[in-house]
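Peer 1: this is a predicted model, with the sequence first.
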Amino acid sequence: MTVDLPALLADLERLVRRESPSSDQGVVARSADLVAEIGTSRLGLAPERLVVDGCTHLRWHLGTGPRRVLLLAHHDTVWPIGALLTHPWAVVDGVITGPGCFDMKTGLVMAFHALAELENIDGVTLLVTGDEEIGSPTSRALIEDEAAACAAVLVLEAAGPGGALKTARKGVSRYLLQITGRAAHAGLEPEKGVNAGIELAHQVLAIAALVGVGAPGTTITPTTSVAGSAANTVPATATVEIDCRMWTTVEQDRVHGELSALVPVLPGSTLLMTGGPNRPPMESQGAQTLFALAQEAAESLGLPVLTQMAVGGASDGNFTAGIGVPTLDGLGAVGGGAHSDDEHVLVTHLTGRTDLLAALVRRLLAAP
């Protein structure tokens, strides 16, 4: 049995037209209603609706046997309400466009259709979360609990260039550095102040210098920063956010220690560093057996030879790999332009990649 492409495209159109920015929990809940409707029609079973701190997630436990394989997807996007007006759903010359089509509503619809192909899905869990794009604050524990019961996790995030599967992802740590100085009139007595903006400059340079002493591939990037409150006042406060990416947990721990050890340069200023690791690295070792199995499945279907890659962006697969469960990512759409005006999906790959997902699940369920 092969996937019904017109039916897949019809489901995808409905889902893309239902906007679902992570920041609006009410809108995400309405998106979950549609996801549940489509999934129920394809799988013959309604999901459990899990609302955690106001955010809606959906879970299908398929069959009655022990949990074996977790399929992981999300239905929230980065696109604000109204994006359909400027980026409407369209299929032109084999290219799908529309907000969230690539990241990752196509992958979600592929999961429904792949599972619908299988005669046996006993032991499969499909978890669809609603807050991945903002760091999965309400779904992380749920993801880790479901993964812990399984032998493998397949993540329906979009593929890499050329359809590459993702066998490694950098970990992510995020921090906020708050600097306190002392205000003073910038014209009358600036010497009585402690300039938090100047302290901020010292700290940004110190933070940037930490990259050079770390492992290859580590990035430590000061991002948004603010200092002061008025043009004629010595800044009493300043803040800077810091985005950190690295390939290993050892390096993630090093970066955390280095940032936590920063000290002020100006007498009278103080530092408060908050934050820490957000997602552990998805290291490649656990993915290689799954990648080999996917290669076998692709060959059996007559599909092009699969490739693999490591990427700097994180996904919920970081969480599952971080607790030691073999995880293979990038099994969703082939296309490009995630989070950008050029977001798109290539129709020509949809049937083969959905069949590949079904074949991979079949092999995992048949394994000892």
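Peer 2: Arrived safely, thanks for sending.
Peer 1: rest of the way, CA atoms for contacts and neighbours
Peer 2: OK.
Peer 1: the protein: helices as residue ranges?
Peer 2: Using DSSP state H, the helices of the chain run over residues 5-17, 25-43, 83-86, 106-117, 140-148, 196-209, 249-260, 288-300, 317-322, 350-366.
Peer 1: now tabulate those in CSV and tack on mean neighbour count and distance to residue 332.
Peer 2: As requested, the helices of the chain are exported to CSV (neighbours: other Cα atoms under 10 Å; distance: least, Cα to Cα, whole Å):
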stretch, mean neighbour count, distance to residue 332
helix 5-17, 17, 13
helix 25-43, 19, 16
helix 83-86, 12, 22
helix 106-117, 25, 4
helix 140-148, 18, 18
helix 196-209, 18, 35
helix 249-260, 17, 26
helix 288-300, 18, 13
helix 317-322, 26, 13
helix 350-366, 21, 7
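Peer 1: okay, one more to line up with it:
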Amino acid sequence: MTTPVIAALHRYTRAESPTGDPRALAALAETLESDATEAGFSTAREPHPTGDHLIWTLPARDVPGEPILFLTHYDTVWPVGTLGAMPWSVDGDVIRGPGVYDTKAGIAALLAAVAAVDGPHPELRVVVVADEEIGSPTATGLVEAEARRAAAVLGLEPPHPGGDLKTGRRGSTRARIEVTGVEAHAALDPEAGANAIDELVDQLLRVRELGAGRPVLINTGTITGGGRTNVVAGQAYADLGLRFADPEDERAVLGELAALRAIRDRATVYTRLLSHRPTWRPDPAGDPLAARVAAVAATIGQSLGGRPADGAADTNTTGALGRPTVDGLAPRGGGAHARGEWVSVAGIAERTALLQVLITGLLPITGGL
């Protein structure tokens, strides 16, 4: 039997919404805003050429103070047309389809929970990001601003396997090293040129050493440059993916990247960040918000643990700001970014129930967070 929340997830999944496709994102945004309005939210947008970020507000009911901020996203890694080879299906407890787990089921569960709330609650703010899958380059400022005024930030990314919360995240940065050289004939006058590709290779050897002795992952993901074998390359660049477990390592490595300078005369080297999610380290003294979420979950018979995660999300930004943050509140499942992506029917029901009691029972917290 199809429940309203499963029916909503079906509609969201059929509206394919890859990052950077404003037409596809706009179509899903219309559906999401209609459902959010029906659940009681007022809706607004922060417009961007690559896709609008959605901002929903539910006024407080007899619980004064700062709002709870929910963070989620409606973009996916799957291009339009993926449904043809990876169709929506329901088989017992398993729902499959592009984006069901990461993270359209989280949106469906939240809207179902809000629609079912009957009782006092604080103001609710929801930010639904359009470019989370590429590091939220246009959404980070919005996320920061909303987090600074929130009592607590609840992330609707997928949980750890089995459903445990995420209480910290590795820092994640995408950086580009751009090299400009001087073009010349590669055979007749090579000394008149400055080869951008050769310069880039030497810079990447430097980069390899930046993480030495540190728990830092540096991956060269893309290299592009040059044009013809008989022309000294005038342009080249490389895109790097970097992951950090410690904010000090993050600051050191990013500082060294920014300080790279050309080895060759007449070549120039410039490094810029394509996206940046700072390291969110768990509090060594304990996490009051995660403990509170677990306590509220226990009132409906749910047992929740929590631990840091290797992946990055918008909660990197809020956690690094020092705002009380937990993530992983979307339904359990598996296969994020994989052809076998799936979400649990029972998990959707569990998370809908949990979100409903968190909305009414998370705040106020005696003694604060």
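Peer 2: Noted; the coordinates are in hand. Just so we're clear, the structure is a prediction, and the values are computed from it rather than from any experiment.
Peer 1: okay, the helices of the first structure in TSV with distance to residue 225 of the first structure next?
Peer 2: Formatted as TSV, the helices of the first structure follow (distance: least, Cα to Cα, whole Å):
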stretch	distance to residue 225 of the first structure
helix 5-17	34
helix 25-43	28
helix 83-86	28
helix 106-117	36
helix 140-148	28
helix 196-209	9
helix 249-260	16
helix 288-300	40
helix 317-322	28
helix 350-366	42
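Peer 1: relative to residue 175 of the first structure, which of those is closest?
Peer 2: Residue 175 of the first structure lies closest, by Cα to Cα, to one member of those: helix 249-260, at 8.7 Å.
Peer 1: where does the closest one end up in the second structure?
Peer 2: Mapped onto the second structure using TM-score structural alignment, helix 249-260 of the first structure covers residues 247-258.
Peer 1: coming back round to it: which one, of the helices of the first structure, ends up nearest to residue 234 of the first structure?
Peer 2: With Cα to Cα as the criterion, residue 234 of the first structure lies closest to helix 196-209 of these, at 7.8 Å.
Peer 1: orientation of that closest one relative to helix 249-260 in degrees?
Peer 2: Relative orientation of helix 196-209 of the first structure versus helix 249-260 (axes from the mean of the first three to the mean of the last three Cα atoms, to 10 degrees): 160 degrees.
Peer 1: just give me the mean distance for helix 196-209 of the first structure relative to the second structure.
Peer 2: In the superposition with the second structure, the average deviation recorded for helix 196-209 of the first structure is 1.5 Å (mean Cα distance after the TM-score superposition for the first structure).
Peer 1: contacts only, for the residue positioned nearest the centre of the first structure.
Peer 2: Compute the mean C-alpha point of the first structure, and by Cα atoms, centre = their mean the closest residue is residue 315, 2.9 Å away. Counting by Cα atoms under 8 Å, 6 or more residues apart in numbering, residue 315 of the first structure touches 132, 157, 169.
Peer 1: which of these are buried?
Peer 2: 132, 157, 169 (16 or more other Cα atoms under 10 Å).
Peer 1: using TSV, lay out the contacts of residue 315 of the first structure together with distance to residue 207 of the first structure.
Peer 2: Formatted as TSV, the contacts of residue 315 of the first structure follow (distance: Cα to Cα, whole Å):
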residue	distance to residue 207 of the first structure
132	27
157	32
169	23
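Peer 1: among those, which one lies nearest to residue 19 of the first structure?
Peer 2: Closest to residue 19 of the first structure out of those is residue 132 (15.1 Å), distances taken as Cα to Cα.
Peer 1: how near is the closest residue to that closest one other than its chain neighbours to residue 363 of the first structure?
Peer 2: Of all residues not flanking residue 132 of the first structure in the chain, residue 74 sits nearest, at 6.4 Å (Cα to Cα, 6 or more residues apart in numbering). According to Cα to Cα, to the nearest Å, residue 74 of the first structure stands 24 Å off from residue 363 of the first structure.
Peer 1: same question, residue 137 of the first structure
Peer 2: Residue 137 of the first structure is 32 Å from residue 363 of the first structure, by Cα to Cα.
Peer 1: show me the contacts for residue 129 of the second structure.
Peer 2: 52, 53, 54, 71, 72, 73, 74, 75, 136, 139.
Peer 1: I'd say residue 343 of the first structure and residue 158 touch.
Peer 2: No: with contact defined as Cα atoms under 8 Å, residue 343 of the first structure does not count as touching residue 158 (11.1 Å).
Peer 1: and for these two, which residues touch both?
Peer 2: By Cα under 8 Å, 6+ apart, residue 343 of the first structure and residue 158 have these common neighbours: 102, 335.
Peer 1: and those two? Which one has more around it.
Peer 2: residue 158 (28 against 20; other Cα atoms under 10 Å).
Peer 1: how much space between that one and residue 107 of the first structure?
Peer 2: Using Cα to Cα, residue 158 of the first structure is found at 7 Å from residue 107 of the first structure.
Peer 1: got it, and residue 4 of the first structure?
Peer 2: 15 Å.
Peer 1: next: residue 260 of the first structure.
Peer 2: To residue 107 of the first structure, residue 260 of the first structure is 39 Å away according to Cα to Cα.
Peer 1: what's the answer for residue 282 of the first structure, then?
Peer 2: From residue 282 of the first structure across to residue 107 of the first structure, the span is 20 Å (Cα to Cα).
Peer 1: how about residue 301 of the first structure?
Peer 2: Distance, residue 301 of the first structure to residue 107 of the first structure, using Cα to Cα: 19 Å.
Peer 1: looking at the first structure, where would I find the counterpart of stretch 324-338 of the second structure?
Peer 2: Mapping stretch 324-338 of the second structure onto the first structure (TM-score structural alignment) gives residues 326-340.
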